[in-house]
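In: any chance you could fold what I've pasted below:
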Amino acid sequence: MVDFKKHVNRKINRDFTNLVSFFDSLDRQTSHIELRTVQQDALRILSERRLERDLILKISTGTGKTAVGLLYLWSFMEEKHLPAVYLCPTKQLREQVHAEAEKLGLKSVIYPANQPHPDVEGIRGKAIIICTYDKLFNAKTTFDRSDVMLRPYAIVLDDAHAGVEEIRDCFTLCMSGTNVHRQLVKIFDVPCAKYKSAVWNDIRSEDPNQMMEIPYWIWKPLLPEIGQIIGSQAKDNKLKFVIPHIRDILRRCRCVVSGAAVEIIPDILPVYKSPAYDKAKHRLFMSATLADDSVLVRELGCDISAAEKPITPANDRGMGERMILAPSLVDGKLDRKWVMSLCGRLSKKLNVVVLSPSEPKAREWESVGAKICSGDEVKEAVEGLKDTSGTSSFVVFKQRYDGIDLPDKSCRVLVIDGMPIGEGILDRLDSSTSGFAGGTRNRLIYRIEQGMGRAVRSHADYAVILLAGNELAHFIAKHDVLSAMNPDTRAQLELAIDLSKMATEDGGADPKTAVIDMIKKCLNRDDGWKQFYNETVRKSSIAASGTTDPNRLMLANAERCAFELAISNNLLGTVKLLQDAIDKYVSDDPATKGWYLQRVANYLYDVDPGQALEAQGAAHRDNKSMYCPPGGIIKRPSKVEESDAQAIVSKWYRQFQNPNGAIAAINELKAKLSFELSHSVVEQALCDLAPLLGAQGSRPEKKGGPDDLWLWPSLSLVIEVKSENQKSLHKKDAGQLSSSMNWFKENFHARKNPVPIIVSKTTLCDRDAYFPANTRIITSAKINELLEKVEQFYRKMIAEPLIYSTAKSILKSQQDFLLLPEQFCGNFTEKPQKLK
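Out: Okay, the predicted model is just below:
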């Protein structure tokens, strides 16, 4: 029987504006009776700034940030009776957050993959919804199903540094070893081979280590074809979770091609396509390791005011003690194999954990007694490591740089086994590019930092971190790598470099003995080591600022705002905004300036291609990692006299306010005249090419005529495009060209001796294919030769203004480059050949 009297006046009055007292009102487990001082600090500041939409909380590992995030969400959920979502980068962390909520006395529900509807209690705002980033951000998210339409009032983004990478994956179209990859490579083949022949030849040869980003002046004219290819994959089991995010903003995407894969990703993430995130009233970004908050501004649209004033609790004592050692920096002979042997011996007395980048690398550790754990074995292995009642363990996890917590004795020695792999080709390209500025990220650095954070889970904890292998050791010694780490990690890595010097300088011990002695001093809690660590690391990390350089923040915000203007087709506003930001906030570092100038040039290309190439030239001069422009100089010649074919050349050239626009247009034609594109694209490109040669171009096909028609005063070309034919020309092709010739004779009585033209990959004809008399063929090779001469002609016109001053001088230059109509057929066409 229900006694309704028991349910009268049960509502508890809670002060939602005081999260500390809110915690006190919860029915908690005994393990969570008291808040730590650092948690109290964080909750007080969150209470004071509770009305702000975006907040960034930077708090050390092991200080209880999960509880802080859960309390933040629960207060809004209780107050507004609306859903709240806690985002995690991995399934393991999702489970941990769920367990933490239970200990706090907070109801939570997990919203896993493949579950279409969230728990009813979560929808009603009675339980916190916990899920991974990809659950919310994929393009087919169930958050947006018509029968769900889940719109959280508040969101916590835990481990935001890793979350950014997870979200980028949701917007990245990756195609490797597929027909789509091959189709895209074919589309890019002609212009990319012209742009960077050596690199492109390696890509043609399927070299997986060679990569190239497609320049925007090649990318833009090919977008219709690219869009069709991508659209054809909309039902692919993997790609369908990304394609809806990017198919309508391909112009604003970057594309990188390697011999093994193609990746396409927006330069700025269009997070507005994830309304559950974009429309949330409150968002809390939490991280223990994020050093550069501008990444949240640029990538996720975090309010810049939140990044200018991150929450950094005063009583946060930082991370625990980590002795990071790179043995190969002490002596080159202390390589990975030596580290493996050493760990085999250490594992007899204490737990040793190895984070390996791949299955083959992980298997090599079996030779020294390690156990490889993957999949469902990971959870059991972690529990075994935490069970201190048993014997020591020696465990290797492959590609597990986050989602595993190994405090205290569960891991006293942690090995980062060489450089993490598994990055996409865009990440690899960006990692090797100089000048990357505010808001860009480096997944490699994040993975190393996350990996080192698996051990030492509190201020009082300690462990030895061994960096195995020469490549990793030298990578962490780079200044730009250290500057990208958070202050604690940076101080510890700087100490690692100092320790490598001290190992050989103090006492003259041999390198092996020196390294082992250092390890023992940490593990045996040597007083001298602890005092030295406190003096060199703790003080320096406490003194380090918790805020990002204001100029980096302003530039990141400018890029985000510029992207949003471009999406709204306000390209002039985009260019002005970015240029103003460069003038105000970019330092004297030319590499950084070049990086931003390339972004300006990319946007400007849609408005003024000539001026865009001028800006691209400036970007390349400042930073050689940026695209080298196709060329052209900016001096404007005087007006030409009007005279027939030369007048058409003059009229075409004069349409560009900046002469570089002519070079840009020629490069677009090069891209579109690839025979790997559809015949309709090639037909239009041929029509567009005609005026550059002084001819009138048209496409009379819809009126019963040829695909293309080029008319000079003294020459007529009747053109049929068969660029998709592979081995030979057929009887049907000959019939079409004959019909087009008949159409021409009926419609152009006064023009004598038209030349029938076939545009084809081959000059071979079937035996039964009888083409009209004097038929000529333009092959792809001849097209390329023609385009080279056209570009040389216009480059000379730009460089020598007097050429442009009279029709006679234009004619003379055309003759020099074999571009007069009477020179055309002899130089750029071939005779058809019958198959034998």
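In: can we go C-alpha only for contacts and neighbour counts from here?
Out: Will do.
In: grab the nearest non-local neighbour of residue 334.
Out: Excluding the flanking residues, the one nearest residue 334 by CA to CA, 6 or more residues apart in numbering is residue 328, at 5.0 Å.
In: burial measure for the one you found, as a count.
Out: 23 (other CA atoms under 10 Å).
In: that one against residue 338, yeah?
Out: No. Applying CA atoms under 8 Å, one finds residue 328 not in contact with residue 338, separated by 9.4 Å.
In: quick one, strands of the stretch 451-600 of the chain?
Out: 462-468 (DSSP state E, counting those that start in this stretch).
In: hmm, I was thinking of the stretch 701-836 of the chain
Out: Going by DSSP E, counting those that start in this stretch, the stretch 701-836 of the chain shows strands at 708-711, 716-722, 755-760, 764-765, 776-778, 833-834.
In: who are the packing partners of the first one?
Out: Judged by 3 or more CA pairs under 8 Å, 6 or more residues apart in numbering; DSSP states H and E, the packing partners of strand 708-711 are helix 679-689, strand 696-698, strand 716-722.
In: one more to put side by side:
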Amino acid sequence: MVDFSKRLNKPKRESVLDPVEIYAGLDRKADKGELRKVQAHVLSEWHKRLRTQRDVIVKLHTGQGKTLIGLLLLQSKLNEKGGRVAYLCPTIQLIEQTYNQALDFGFKVCKPEQGEPLPAEFHDGKAILITSVQKLFNGRTQFKLHHQSLALSALVMDDSHACVDSIRDAVSLRVPRSVYDSKGKVTGTHPIYEKLFNLFSGALREQGEGTFQEIEAKKANALLAVPYWAWKERVLEVTRTIAGHDEDDLVKFVWPIIKDRLAECLCVISGAGLEITPYLAPLEDFGSFWKAETRIFMSATVTDDSFLIKGLRLSPETITKPLTYPKESWSGEKMILIPSLIDDQLDRGAIVKEFGEPNQRRTVGVAALVPSFKGTKDWEKYGATIARKDTIEDALNALRTAGRRAAAVVFVNRYDGIDLPDDSCRLLIFDGMPYGESLIDQYLQASRGDSESSSIRLARSIEQGLGRSVRGEKDFSVVLVVGTDLVDFVRQRCTRAYLSDQTRQQIEIGLETAEAATEEIKAGKSPMTALRELIQQCIGRDQGWKDFYVERMDQLKAEEPKPKGLKVFESELEAETEYLSGNVDRAIKTLQDLLDTTKMEESERGFYLQEMARYQDRSSKAKSNEYQKAAHKKNRFLFKPVEGFTVEKLAPAAGKRAANIAVWVSAFESFEQLKLAVELILTNLSFGVAAETFEKSLQKLGAALGYTAELPDRQWKAGPDNLWCLQQNDYLLIECKSEVLTDRAEIYKEESGQMNNACGWFHRNYPGANLTRLLVIPTNKLGHGAAFNESVGIVRGTELSRLVRNVRAFFQEFSKVDLHDLNDAKIQEFLVIHKLTNDEIKSGYQKDVYAGSVR
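Out: Model prediction:
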């Protein structure tokens, strides 16, 4: 072989470190042109200012070539120091895509093969390893754990926020209740679930008898967290139980991580399974990440990086000083529309039907994002393709292939890691709030749903979801936002503030566009026709729309990122770290300082008091219980304390009912906002809606109608689903069975028993008070063995629909008046007209129980 280097007239060149020069020397494919300005800027800035800095966040718009930037930074470090370097993808599906892209650019790369050791080229520092974050973060990682971990010179973590979620999944033990055979038939209960459920049944009963009964009855959405004191007392038995199954596929990849820190884990048990997760992900176990010499974290401009303080243990300085491109304030084109604001007829049901039905003439992809498989039923009914774990690749290929786009594709809880550029998705339907599916997420949403950290998490998921269909600066897509809870989040200014400047501006453009469409509807155009024409103006590249969009988006100014919640996440991390180090007093002081210096909702203060109680439990049970009592008093959705627990009676609202309604109504800036809030409540008051959602909406309805209302079963862990105080010493007790099928023929014995128990709880805590009892269920016929101890009115679908109709008509009256100059007498008149007086509420929306046999 000829050694051409000996024939050079100039000395042999040294390894190139400047990533811009590295790119110039790559043997890339002919279609891979020069670096974009943004890429050249970021690479040069890193090389000049930041190459010696250990942690750097690269924060750019979607589609600006972050993958190529990450590869070049790794190559620069490889040239400088040798050693191992790795590029971590957030999902396994993205490995192949990134690997092929790297080859096209001329990089020397390798990837792990199933069942094989990590490639020799990686170990020898001769190639960049392309792998997934899951490959590194698991209890049997080939990168090894603790002091045996492989040393890395550098790593790039692509889509860092998605990686945080993947890491948490990797350190969480999830055990289903049921065991299935190869044909999908239930063969029994998983032994870990069975033993832990029995072990903690007493503690769970104390936290909520009604919910415990639902868990016992295998209701999937019924869940309770095991109180920290009960968990710690029985952690040895928990350890023995799980250790006996440490070779099970469910356990073996998690057990090495959690086996020695089970005491500091949260356990949530539902009717369908259980989940055990460390309060703080033990990143230090993964030395390849924890001790890597250089770490580059990729982030989109639309996401708030403050969450990475706790999720990846990054410093506030790293978060607040990302590497950006300051000359571009926005990228890509999104027509974000809220159909229900264009016209009432364009509700979720109408959108699902219109776009869920296959269309053989469809030339561009239509995709939908839903939070759970439960939300796919109507999509599937109309003929949409549901992307499941084993079919997701085929579903993606259908969207990417011309001629296969007739059916809409529905992705479940896939708000990141799915790229749908160009014609693969020109219409994205964002269907419902992106709540997490994990039991821990559900528990936290229930216990601290109004917190700033929860709002930041939700905003992050919304931003990620909105970005699935626009993957570059020239890409474009229409996004339809449906589902009352999601619409409320993006519509209300207080929550919209958690979204990025770019997304907020796109929403404003959408609202302005919706107003124009509404005018056309008033002129005689059908609502669906108006919506379809708007969609076509974007997809069909109407020049007027394009100019309008650019003009509005150019009003944005490029600004430095302003992460929210920095202090909150920093304090949470500091407190948990101090506690795990044995410094209980310092951990408690850290959270107390946060409470003393930060404005937050009372319910969120309760959450931090519970954290302080958990810390104090290590050194003083009595002091811990005092903190827990204070926590529960501020937030009834937290753990009920061991001692000193008393039910506080629900008192009537101050002043007259009409005046209370006036206060509620006047809190809205406009009738449109009022209407949206009312619809958010009423849409969830129908059979088929999840129990928790239905019950919370019913409580909100009570407040909207001028009453005080609470959720005793969730707040006091006993009692009815809903309790309204109509006036002094006059109450309405409501038990809800919203998940019962509408064709149910009879009321079961268990359901009448729950009503009897709820009434007994009321009489113990409200002796002598007047009570009206209602059961919301599709049938008024008592089944075998079912009986009520007291008179109970039945609210079936007919009665519920009439109530919803009358409430909607009542609040529609406020479209004609000044919301901030309301007349109590006029409000009372509206109540009478729409049959919503106290007497009507108590007796006008119920059916008598039919006790005749239907068997």
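In: TM-score for this pair?
Out: Remark: TM-score between the superposed chains equals 0.68 [TM-score structural alignment, normalised by the length of the first structure]; 625 aligned residues with a CA RMSD of 3.3 Å.
In: on that earlier part again, right, so the helices and strands packed on strand 708-711 of the first structure: which one is the most enclosed?
Out: strand 716-722 (a mean of 24; mean count of other CA atoms under 10 Å).
In: that one aligns to what range in the second structure?
Out: Using TM-score structural alignment, strand 716-722 of the first structure corresponds to no residues of the second structure.
In: contacting residues around the aligned residue in the second structure for residue 616 of the first structure?
Out: Alignment note: residue 616 of the first structure maps to residue 628 in the second structure; criterion TM-score structural alignment. By CA atoms under 8 Å, 6 or more residues apart in numbering, the contact set of residue 628 of the second structure is 609, 610, 613, 639, 640, 641.
In: so which of these are in helices?
Out: 609, 610, 613 (DSSP state H).
In: distance to residue 469 of the second structure and neighbour count added to these, as TSV?
Out: Written out in TSV, the entries for those read as follows (distance: CA to CA, whole Å; neighbours: other CA atoms under 10 Å):
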residue	distance to residue 469 of the second structure	neighbour count
609	42	26
610	41	26
613	45	27
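In: for the aligned residue in the first structure for residue 272 of the second structure, give its distance to residue 178 of the first structure.
Out: In the first structure, residue 272 of the second structure lines up with residue 260, judged by TM-score structural alignment. Between residue 260 of the first structure and residue 178 of the first structure the distance, using CA to CA, to the nearest Å, works out to 9 Å.
In: picking up where we left off before, show me what the residue nearest to residue 334 of the first structure aligns to in the second structure.
Out: Using TM-score structural alignment, the equivalent of residue 328 of the first structure in the second structure is residue 340.
In: same check, this time on residue 553 of the first structure
Out: Checking TM-score structural alignment: residue 553 of the first structure goes with residue 566.
In: what of residue 605 of the first structure?
Out: Using TM-score structural alignment, residue 605 of the first structure pairs with residue 617 in the second structure.
In: in what helix or strand does the nearest residue to that match once chain neighbours are set aside lie?
Out: Nearest non-adjacent residue to residue 617 of the second structure, counting by CA to CA, 6+ apart: residue 624, 5.0 Å away. Assigned by DSSP states H and E, residue 624 of the second structure belongs to helix 621-634.
In: how about that helix: buried residues?
Out: Neighbour-count burial for helix 621-634 of the second structure, counted by 16 or more other CA atoms under 10 Å, picks out 624, 625, 626, 627, 628, 629, 630, 631, 632, 633, 634.
In: what's the closest of the residues you listed to residue 467 of the second structure?
Out: residue 634 (37.4 Å; CA to CA).
In: pretty sure the closest one contacts residue 608?
Out: No. If you go by CA under 8 Å, residue 634 of the second structure and residue 608 don't touch, sitting 10.4 Å apart.
In: let's have the helices and strands packed on strand 708-711 of the first structure in CSV, adding distance to residue 742 of the first structure.
Out: Output for these, formatted as CSV (distance: least, CA to CA, whole Å):
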stretch, distance to residue 742 of the first structure
helix 679-689, 20
strand 696-698, 17
strand 716-722, 10
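In: about what we covered before: against the first structure, what's the mean shift for the helix holding residue 624 of the second structure, could you check?
Out: Average distance, helix 621-634 of the second structure versus aligned residues of the first structure after superposition (mean CA distance after the TM-score superposition for the first structure): 2.8 Å.
In: map residue 529 of the second structure across to the first structure for me.
Out: In the first structure, residue 529 of the second structure lands on residue 513 (TM-score structural alignment).
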